[in-house]
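**Q** Return atomic coordinates for the entry below.
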Amino acid sequence: MARCVSVEPATFAAAHWGQTPLLSRAHELPNPSGFRDLLSPADADDLLSRRGLRTPFLRVAQDGVLVPAARYTGGGGAGAEITDQVLDEKILDLYAGGATLVLQGLHRTWPALIDFARDLGLAVGQPLQVNAYLTPAGSQGFATHYDTHDVFVLQVDGGKHWRIHPPVLPDPLERQPWGGRADEVVATATGAPALDVLLAPGDALYLPRGWLHSAAAQERSSLHLTVGVRALTRYTLVEELLALAAEDQRLRATLPFGIDVSAPEAVEPELTETVEILRDWLRRVDPTALAARLRQRAWPAARPAPLHPLAQAAALGALGPDSRVTPRPGLRWQLTPAGERVTLRVFDRTITLPQMCAPALRALLSGEVSRVGDLPGLADDTDRVTLVRRLLREAVAVPAHGSCPNLPDGGAAGDPPPPPTGSTDQGQEKHRRQQSGDHHHGHRAWAEHRVSPVGQNLRRGQADQRAEQGHDQRQHRQPDRQVPAVPVAGRPGDGA
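**A** Got it, this is the predicted structure:
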């Protein structure tokens, strides 16, 4: 957060968040090199030419409208059965002709921005996205508009002239894009701006959703990043409350036979009764049920840090009591007792485990313990290894940096480890067979098939998880709520 605003977080939250713009000059921010470490013009060139970029990770705008993707995409060449790969020579032609290039979803594709977005998202407590805008000298990508999400603008290179006007619709929702109020937007934009400013490299600008803005490059080309914060709103609560209200049979009742729904006098008594039923239901809403729906909606939009699948898989075989693991960075989790079991919920799944695993889970996920052999509450090291292997396989935990020094970069080892301290004679024998080449009796088989309460319960928990994960996905389906994956005409996105 300190890289984006020049005031203390508490001051920003009280005086600016969702309320008024904030301009932060480069000399007020702790960024010695500005924002070039996040994405430089050379990085952008690399993305456009050497990374096999495809739509919708790139949009192109000219004269205030989006350029059809067919004008700058084509086949990927030999061995690539795709038709929407970005063609660098087409991009050159459009950019040289004054078009603005919009690199989208950089919080998923560019390493420095993946980390930056994760940390900032945890600070603001909201899902966010990162785009980059590359505008040729003297050009303007989009006309005056507003966004339906808050935006942090981070000027990387060149300069851009911004004109900011007050909202025509305060706090617009995603279903209320500026295109539906285009006349009001144009009329307001002709008046005196609330803020008229030139952003230079290293400057940052916060814009709450709804504030009108336009931006034009100056004598040289411009590159800026936009961090769009997809804030949850009270209307989000209303949407989820209505979804829960479907469980009340009274609210599922059919309207009277033959009712003329176009006649206000016919609708009025039904409206009155429905409002009374809804009011009665709202008095008894379970906050736990509402929080569960909000979790299912918010957590998948804020993914944890990426992991390395190959190193993670190798770590499964290298695991032992002396291995060190950490929770996956940026992972949101919830641990709930459920009778003889404990439920671990993360962004994309629900995992059920024996109740005896709860102390170890809490110690690992809270960061109190990193050494596998130090995890509390389990009978022996074999049970600890079994639990941690499951957490590695579920991408809940990751190997601590440097915890496997025998492999390059201290990553996950591929060589089988010695048997855990205190292992049974049976475990020693299986380890001997593993070392002599009997790999079907390898470490994973020895740990997971050992006859122990944890091993048996973990295998049963995997079946429970599959059932519960399917239930979570069914619960989260909301076919009536459609959010475009890519901004469309009339919805420029994260600032121009």
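
**Q** CA only for contacts and neighbour counts going forward, please
**A** Noted.

**Q** Tell me which other helices or strands the longest helix along the chain touches.
**A** The single longest helix within the chain, with elements called by DSSP state H, is helix 453-476. If contacts are counted by 3 or more C-alpha pairs under 8 Å, 6 or more residues apart in numbering; DSSP states H and E, helix 453-476 sits against helix 287-298, strand 350-354, helix 381-393.

**Q** Run the angle between the shortest one and helix 453-476 for me.
**A** Same thing as strand 350-354. Going by axes from the mean of the first three to the mean of the last three C-alpha atoms, to 10 degrees, strand 350-354 is angled at 150 degrees with respect to helix 453-476.

**Q** so how far is strand 350-354 from its chain's centroid?
**A** On the basis of C-alpha atoms, centre = their mean, to the nearest Å, strand 350-354 sits 23 Å off its chain's mean C-alpha point.

**Q** Could you pull out the buried residues of the longest helix of the chain?
**A** V454, G455, L458, G461, Q462, Q465, E468, Q469, D472, H476 (16 or more other C-alpha atoms under 10 Å).

**Q** Proceed likewise with the subsequent sequence, for comparison:
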Amino acid sequence: MIPSLDALLAPHDPALLHAAIRERRMAWFRTGHDDLFRALLPWSTFNSLLGSERLLDDRTRMVRRGRDLPREMWSYLGPDMKRVVVPELLQRFCHEGLSIALNQIQHAVPGIAALVKMLEQALPARIGTNVYASFGRESAFRAHHDPHDVLVLHLHGRKRWFGFGHQSAHPPGMPLTNDRLGPVHWEQVLEPGDILYLPRGEIHRASVEGEASLHLTNALLWPRGSDLLHWLAGTGLAGNGLAADDLDRDIPVYGTATDLERCAEELRATLHRLADSIDLTAFLAAHIQKRQTRPPFNLGLSSDCAPTCWVQPLPAPDLRLPAEGGATIPFNGEEVTLDPDERAVLAALLAGGARQIASLPGPAGLDMETVRDTVARLARRSLVLLTEG
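**A** Below you'll find the predicted structure:
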């Protein structure tokens, strides 16, 4: 369990990562947490995922020499018309430089789910996590840039990464072939326990050093201008004394040229009022509160609540709770009522990040029996995520 951004980056100061994000530049951290990172997704767990039906669904990609490998090349249709994987073929392609990508891996591995929840609380951003297993020295993915920031956690093996600067330095529409990439701006070998941050648009490629490597790629999805426009068209209207009808009424294509010009003038006036009233603080607060989280079940764990069990809060990190008594909070688009004990435990978690149950009585100001009972109630309501200690 990695309870906080401080624990993830230690011994480095998280301020270094925040500075790289603000300045839109690459950053690399060697943490020494090799055992902790390997435990996030052991090779045995990765192989068990390949043995499940996930290998054949749309969240999985097989990439070789920059191209997706059709599933017909490593599987066949059985007599019951169900596709059957041929392990020998998959092994052969791996020896020839295959990469396997399992998208949205946080929905399949509890430890990674807990990691993603922590990152979403700490940064904060919407995060989607993919795992990439690469085999052989030949890179399966060509040089490319991502439409979002990336935080790489290296789990197994070694992989050499190359950076070629920002995509804005390359003519738009020109393919990113090796002869057009220009000089390498930076080069770094990642080992287990290493973290690599790449800003949106940073052109990069990577190749395995040795036989195999495994890493997590966390896509950091920050709020964008398009999100602000949607918010202005909804909540922003009411905040400026406007009604939804001010933007939702018909554009009179059935009318005269004069009707169209009158409508254009009215829309310009409405949009000017909205633009002049932009409040990014209010928008970001609303954006974070609106974010949906997949509710965990916590089955089995909520009935035991062992002292070593980790408890991770799921409401927005900037949630303001009263100092005493109960509270009503927004969560997943609804209003949720907390009793005083639930408010106290949740406040302690939001203040200090994920904690083991044994460490909660002091910060929450409750005895251990009350803490365990309260955590169980919060878990059954999916307000916290429980992970074995």
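
**Q** Can you give me the TM-score here?
**A** Once superposed, chain against chain, the TM-score is 0.72 (TM-score structural alignment, normalised by the length of structure 2); 357 aligned residues with a C-alpha RMSD of 4.5 Å.

**Q** closest one to A44 of structure 1 among the helices and strands packed on helix 453-476 of structure 1?
**A** A44 of structure 1 lies closest, by C-alpha to C-alpha, to one member of these: helix 287-298, at 29.7 Å.

**Q** Centre-most residue in structure 2?
**A** In structure 2, the centroid-proximal residue (C-alpha atoms, centre = their mean) is I127; its distance is 1.3 Å.

**Q** which SS class is that residue?
**A** Recorded secondary structure, I127 of structure 2: strand (DSSP: H, G, I helix; E, B strand; the rest coil).

**Q** aligned partner of it in structure 1?
**A** Matched by TM-score structural alignment, I127 of structure 2 corresponds to L128 in structure 1.

**Q** so how far is G64 of structure 1 from the closest residue to that match other than its chain neighbours?
**A** Distances taken as C-alpha to C-alpha, 6 or more residues apart in numbering place V229 nearest to L128 of structure 1, at 4.3 Å, with adjacent residues excluded. Distance, V229 of structure 1 to G64 of structure 1, by C-alpha to C-alpha, to the nearest Å: 23 Å.

**Q** What of R328 of structure 1?
**A** In terms of C-alpha to C-alpha, R328 of structure 1 sits 42 Å off from G64 of structure 1.

**Q** So between these two, which is more surrounded?
**A** When neighbours are counted by other C-alpha atoms under 10 Å, R328 of structure 1 and G64 differ, and R328 comes out ahead with 20 against 17.

**Q** quick one, what contacts the closest residue to the more buried one other than its chain neighbours?
**A** Excluding the flanking residues, the one nearest R328 of structure 1 by C-alpha to C-alpha, 6+ apart is A397, at 5.0 Å. Residues counted as contacts of A397 of structure 1 (C-alpha atoms under 8 Å, 6 or more residues apart in numbering) are V325, T326, P327, R328, L365, V388, L391.

**Q** re the thing from before, of all the helices and strands packed on helix 453-476 of structure 1, which one is nearest S49 of structure 1?
**A** helix 287-298 (34.0 Å).

**Q** The residue nearest to L128 of structure 1 pairs with which position in structure 2?
**A** Matched by TM-score structural alignment, V229 of structure 1 corresponds to L220 in structure 2.

**Q** R249 of structure 2 maps to what in structure 1?
**A** So, by TM-score structural alignment, R249 of structure 2 is matched to A253.

**Q** Same question for R67 of structure 2.
**A** Match for R67 of structure 2 (TM-score structural alignment): V65.

**Q** wait, isn't its match in contact with F142?
**A** Yes - with contacts counted by C-alpha atoms under 8 Å, V65 of structure 1 reaches F142, the gap being 7.0 Å.

**Q** Among these two, which residue is more densely surrounded?
**A** Using other C-alpha under 10 Å as the criterion, V65 of structure 1 and F142 rank with F142 on top: 23 against 16.

**Q** That one: helix or strand, and which one exactly?
**A** For F142 of structure 1, there is no host helix or strand (DSSP states H and E).

**Q** So it is in contact with A61, correct?
**A** Yes - using C-alpha under 8 Å, F142 of structure 1 is in contact with A61, at 7.3 Å.
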